[in-house]
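Student: have a look at this fold, sequence not included:
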């Protein structure tokens, strides 16, 4: 035990509470137990609904006899994967970031790869396992640092702004009618692509109330404003009968016995006719995973003010390792690649600064498997106010972009514009990475473009080629 304490740099005669705060560097980070617990609950309440949504999405493609017959097993697999990833992030990197399968990645896996390309879901899990292995190797190599240096500061700031708009767009869109229970403030238009929704939907009115309530609590600096906004909005929806009450409180989780090891068994489904698709899927998953992860870590790192002068995240290797290892584990138990949840910014807004938040969220993820019916009942419009507040905070990074230099402004603007409009972090990032070296070359200011920047532009072009050919 003494050897373990010394390896963790923990004083041996302190109470456990002090030893935990010492390990997570509460004093250096300017936080305490009360703030960290509140931040943990806020992050959990913001991210927990995502787990259920992703399980529903994957259930359309991952099944035995009919869509949805493995829902409970998929949910447990996602919960386990998210818990391990978040725990590793907290213990290894000491960041308050929750991790788990991304909704965009789940939709890509289910609708584009399995249903769209006709690939067996077991083989698709094999591709996810290969992708996670490749990402792990890249993360541990010098390529990680070169990748950070290759992305200019203007694009890094644009990622933050674009992701803020993306989250806000997600918050405002979505059908207000069952089963989505979105806000319905932005809807698909008949004459235009999008249009303003109707106030005749009660869910839309309650969402607007929640946004105003959360905004007022936020400007008043009320502790737990975001958590109160979620609970207040959800409770009003339940009481008014707009969203159904929870069907239960506690249920025994069903272990993913039909999913464990299928990523290895999926090799048997790899035929010569599927080889080209398999390679394309591995590349697409790798690019999307790298784009989402690097963007999210940059955004969240900026929120906790833990970026180095060159823009790289402190302990970036440990942070990336938490992601890549859990991605491989997730594939082995039946889940898609994980990403850092941008919704973690809700807990950061409440003051969370240490990995204690991630550890607590990981434990709450595990407990949530027992309370799946309760968390599944939280409507989408109840989390919308939180996403709007996060979007407001992220917009502040727009001032760090040099708008007077068009060679910096044009690629940054493309990132900001394309992310929310395409509903894809990877698409926005790829557009910026392609435009940046081209615009810089046209400027002819005598500066040479880095080879790694040209490589990223080429990879981005390949990504667009693969995805558009498969669509």
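Tutor: Yep, that arrived. Just so it is clear, the structure is predicted and the values come from calculations on it, not from any experiment.
Student: contacts and neighbour counts: CA atoms only from here.
Tutor: OK.
Student: so which residues make contact with stretch 444-451?
Tutor: 150, 437, 440-441 (Cα atoms under 8 Å, 6 or more residues apart in numbering).
Student: ok, residue 426 touching residue 287?
Tutor: Yes: at 7.4 Å, residue 426 and residue 287 qualify as touching, with contact defined as Cα atoms under 8 Å.
Student: more neighbours, those two?
Tutor: The neighbour comparison of residue 426 against residue 287 (other Cα atoms under 10 Å) goes to residue 426, with 26 against 21.
Student: helix, strand or coil for the more buried one?
Tutor: helix (DSSP: H, G, I helix; E, B strand; the rest coil).
Student: just the buried ones from the contacts of stretch 444-451, in PyMOL syntax?
Tutor: Remark: buried members of the contacts of stretch 444-451, expressed as a PyMOL selection using 16 or more other Cα atoms under 10 Å:
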select buried, resi 150+437+440
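Student: any buried residues in the top helix by length along the chain, and which?
Tutor: Ranked by residue count, the top helix of the chain under DSSP state H comes out as helix 272-303. Buried positions in helix 272-303, judged by neighbour count with 16+ other Cα under 10 Å: 274, 277-278, 280-303.
Student: look at the residue lying closest to residue 196 once chain neighbours are set aside and say how many residues are nearby.
Tutor: Spatially, and ignoring its direct neighbours in sequence, residue 196 is nearest to residue 186 (4.9 Å; Cα to Cα, 6 or more residues apart in numbering). Counted with other Cα under 10 Å, the neighbours of residue 186 add up to 21.
Student: in addition, the following structure is provided for comparison:
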């Protein structure tokens, strides 16, 4: 009797906070949905630390920062918007952070964190001023789809590099790597396994694919095929323990650098973060909300302002903790498919991220060749937006093509956005279609051209 009474009180509390009956759901369904969402996006805990470590950041600290950013952002979504969406440092955005801002443009990771922080603050301000829709509507749909597809190509290229599937070549710049190498072979095998799991619609397929590839690597080490060689970047795949206290975030927390905040190059970096985050978040919110039947009669999401605020809070907090832009995950659709309809789903997902803090030895022991399949398959998923681009209309298709192809070839998400924006404005303005170009696009095109001129003169 006491247990039943306690359960009734707990359900009453959950009902009051998350309005379960109003959203035609119950606590059991929401818990299952929350766990499902965690399983489908937990791969970020293995991928993000390894990627940001390439920029010189402490890998263990990044793991903890990734978890904390996910927890803060997801809890904000749960309690501010009461939506079943989870957040974590975004794929593509972390690649831009490392491979463009740090390794190509030469900024330190501290300055890159400063750009993420500024982007988060701007996002918060835009949310309160209700101008996010205006910015969203300023960009043509073709460029929005092209950016998503281009990022997919970019992170797939990074996955190929991490796996050794492609390598540098003096004559052709890029060539096929040694596919018989144990690391490359395992990465290719892992990609095929992950692809099969995705085709079979196995929940958590990307995380499972990472773990299977990792286990195959351990077996290869035990039989002597994979030989640890720290000097060559090959470390033992067998963790010394399964559980431990969370790694300290002291090496990266609150280390952001705002000294370049007034430079034009810094503006372009911040804009690229903001652009991708804004459209990725809105696209995810609209898509997943539509799947869940949460949109109103006009096709709008009732609490979109609170949802965007949660995203901005996650990004700002994540920058302070020491990680790249935090965004709403499309993998939240897996929890929605399980019946998740309220913030309780997000709350449960956040709880599982907290639990994951104590399993850092496992996540940190996962090598780059085991996470490469995740990059490749996620890249495939992001490339699907290319099907929404109307290539038969050249004034739309050419800028979209230039945007998506420039990202992997120029090794920069930002340059892809620049190519797409400038070409869209120039082509349409000269061919008599200037009226369809939003004024904001003209302003940005001028700023981007000035950037190139200043960099050239400098």
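Tutor: Here it is on my side, so go on. Bear in mind that the values here come from a model prediction, so they are computed numbers and not experimental data.
Student: before we move on, the earlier item: what about the longest helix of structure 1, distance to the chain center?
Tutor: Chain-centre distance of helix 272-303 of structure 1: 12 Å, with Cα atoms, centre = their mean, to the nearest Å.
Student: right, and the helix or strand after that helix?
Tutor: Using DSSP states H and E, the helix or strand that follows helix 272-303 of structure 1 in sequence is helix 316-333.
Student: what's that next one packed up against?
Tutor: Packing partners of helix 316-333 of structure 1 (3 or more Cα pairs under 8 Å, 6 or more residues apart in numbering; DSSP states H and E): helix 71-88, helix 121-140, helix 262-265, strand 338-340.
Student: show me what the helix or strand that the first one is followed by is packed against.
Tutor: Past helix 71-88 of structure 1, further along toward the C-terminus, the next helix or strand under DSSP H and E is strand 99-101. For strand 99-101 of structure 1, the contact count by 3+ Cα pairs under 8 Å, 6+ apart identifies helix 33-59, helix 71-88, strand 338-340 as packing neighbours.
Student: what's next to strand 99-101 of structure 1, contact-wise?
Tutor: 51, 54, 78-79, 81-83, 85-86, 323, 335-341.
Student: try it again at 10 Å.
Tutor: For strand 99-101 of structure 1, contacts defined as Cα atoms under 10 Å, 6 or more residues apart in numbering pick out 47-48, 50-51, 54-55, 78-89, 293, 322-323, 326-327, 330, 335-344, 358, 361-362.
Student: need the nearest residue in space to the aligned partner of residue 403 of structure 2 in structure 1, chain neighbours excluded.
Tutor: Applying TM-score structural alignment, one finds that residue 403 of structure 2 aligns to residue 415 in structure 1. Counting by Cα to Cα, 6+ apart, residue 415 of structure 1 lies nearest to residue 428, which is 4.5 Å off, once chain neighbours are set aside.
Student: can you find the partner of the one you found in structure 2?
Tutor: With TM-score structural alignment as the criterion, residue 428 of structure 1 matches residue 416.
Student: just give me the residue right at the centre of structure 1.
Tutor: residue 341 (3.1 Å; Cα atoms, centre = their mean).
Student: ranges for the helices of the stretch 101-250 of structure 2?
Tutor: Secondary structure of the stretch 101-250 of structure 2, counting by DSSP state H, counting those that start in this stretch: helices at 109-129, 132-138, 141-163, 182-199, 205-222.
Student: as JSON lines, those with distance to residue 393 of structure 2 would be great.
Tutor: What follows is the helices of the stretch 101-250 of structure 2, written out as JSON lines (distance: least, Cα to Cα, whole Å):
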{"stretch": "helix 109-129", "distance to residue 393 of structure 2": "33"}
{"stretch": "helix 132-138", "distance to residue 393 of structure 2": "19"}
{"stretch": "helix 141-163", "distance to residue 393 of structure 2": "10"}
{"stretch": "helix 182-199", "distance to residue 393 of structure 2": "32"}
{"stretch": "helix 205-222", "distance to residue 393 of structure 2": "36"}
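Student: so what corresponds to residue 454 of structure 1 in structure 2?
Tutor: Taking TM-score structural alignment, residue 454 of structure 1 has residue 442 as its aligned residue in structure 2.
Student: picking that back up, shared neighbours of residue 426 and residue 287 of structure 1, which are they?
Tutor: Contacts common to residue 426 of structure 1 and residue 287, judged by Cα under 10 Å, 6+ apart, are 293, 460, 463.
Student: out of those, who's nearest residue 12 of structure 1?
Tutor: Of all those, residue 12 of structure 1 sits closest to residue 293, with 36.7 Å by Cα to Cα.
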